[in-house]
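Student: show me the folded form of this:
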Amino acid sequence: MNKKVLMLVTLFFLTAGNASAAKVTAVGGEKYEVKDQATKMFIYDTMQVWMHHSLVDYYHNKYQADSISWGEPKPEGIRIWIRQLGPSENDRIYTHLIKISLQRDEVIINDKKKIKTVDTFTYVVNARLLSLCPESGKSEKEFKLINSYHKVRP
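Tutor: Predicted coordinates for the structure are as follows:
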């Protein structure tokens, strides 16, 4: 019962009208930047497990990091864009494209190297299944990282 309610709430927020988003033109369709703080944090919290895996994998590969630590980004350092996919895109498995940018003031690599970063990840998702955790084994085909970008800030 709780999973159904969470999925319905997720779908509501992901398909909500323009009241909580600012319209932006994007190549291939319309993209919305989520501006409403509650909606933005809900999406961020829902996707946090997948972003954590993506970040750890990226930093281990890029910096040959044995250890990585970071604090939570400030809410103003989180930006989210969302675009509903058309019926013919991505074989209809995915319903939305979600791009999340995280600005962190301190990432510590191997307990000594400190950097400021902006990490941006683009995922295609099946919004009906966002509440599933990766360990369930049911989300692998409904959630896919398609692009990532890493920038060290001064």
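Student: going forward, measure contacts between C-alpha atoms and count neighbours the same way
Tutor: Fine.
Student: quick check: the gap between S131 and H60.
Tutor: Separation of S131 from H60 (C-alpha to C-alpha, to the nearest Å): 27 Å.
Student: what about those two, which has more around it?
Tutor: S131 (18 against 15; other C-alpha atoms under 10 Å).
Student: surely that one forms part of a helix?
Tutor: No - read with DSSP: H, G, I helix; E, B strand; the rest coil, S131 is coil and lies in no helix.
Student: next SSE after the longest helix seen in the chain?
Tutor: With secondary structure taken from DSSP state H, the chain has its longest helix at helix 37-63. Using DSSP states H and E, the next helix or strand after helix 37-63 towards the C-terminus is strand 68-70.
Student: to compare with the earlier structure, here is another sequence to fold:
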Amino acid sequence: MKKITLMLVIVFFFIVGNAYASNFIEAGKEVEVKDYAPKMFIYQSLHVWMTHDMSEYYHKKYNAKKSVGWEGPNPDKIRIWIKEIKPGSVDRTHTHTVRVSLPYEKVIIDDKKEIKAADTFIYAINANLLSLCPESGKSEKEIKLINSYHKVRP
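Tutor: As a prediction, the model looks like this:
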């Protein structure tokens, strides 16, 4: 009996530990936002965070001493996908994940080096608070960078 109880306790802590190890559990199907107005609304709502995250990445990756500038992306080439986070998961602050793909025609580093690049950002967001402007005090509690990918294009 003690062995069974011990095994159940170990299994319980293993399950609970794994649940807390991940910030959220995605549910449902990831859907691409194709309509122009909602796509641009999401893009503009996340723009401040993406600009900050891109700038930080490019400064580190390319040892930018002064500046990093972007030309683009063309709004028609921006791609956005959204996926719901399972209600009742460990992270109750975020409601969705959003994946944004940004193909830049030109990234200018320190006013000298020019590259073509594509960046993808994945954020956990609280969709109920997405319409608040950045100056409203939104923070990692509502918008959290989960992952990003960078690719130099030919």
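Student: just to revisit the earlier point, buried residues in the longest helix of structure 1?
Tutor: Within helix 37-63 of structure 1, the residues that count as buried by 16 or more other C-alpha atoms under 10 Å are T39, K40, M41, I43, Y44, T46, M47, M51, L55, Y58, Y59.
Student: quick one: the last one and A65 touch, right?
Tutor: Yes - assessed by C-alpha atoms under 8 Å, Y59 of structure 1 is found in contact with A65 at 6.3 Å.
Student: distance of the residue nearest in space to the middle of structure 1 from G77 of structure 1?
Tutor: Structure 1 has I100 as the residue nearest its centroid, 4.3 Å off, counting by C-alpha atoms, centre = their mean. Going from I100 of structure 1 to G77 of structure 1 by C-alpha to C-alpha gives 10 Å.
Student: then L14 of structure 1?
Tutor: In terms of C-alpha to C-alpha, L14 of structure 1 sits 20 Å off from G77 of structure 1.
Student: before we move on, what about Y32 of structure 1?
Tutor: On the measure of C-alpha to C-alpha, Y32 of structure 1 and G77 of structure 1 end up 17 Å apart.
Student: and for F42 of structure 1?
Tutor: Distance from F42 of structure 1 to G77 of structure 1, counting by C-alpha to C-alpha: 15 Å.
Student: number of residues surrounding A127 of structure 2?
Tutor: Applying other C-alpha under 10 Å, we find 17 other residues in the vicinity of A127 of structure 2.
Student: my guess is it meets V98, correct?
Tutor: No - using C-alpha under 8 Å, A127 of structure 2 makes no contact with V98, being 9.7 Å away.
Student: settle it for me: which of L14 and G77 of structure 1 has more neighbours?
Tutor: A count of neighbours by other C-alpha under 10 Å puts L14 above the other of L14 of structure 1 and G77, at 23 against 13.
Student: please consider this matter closed, and thank you.
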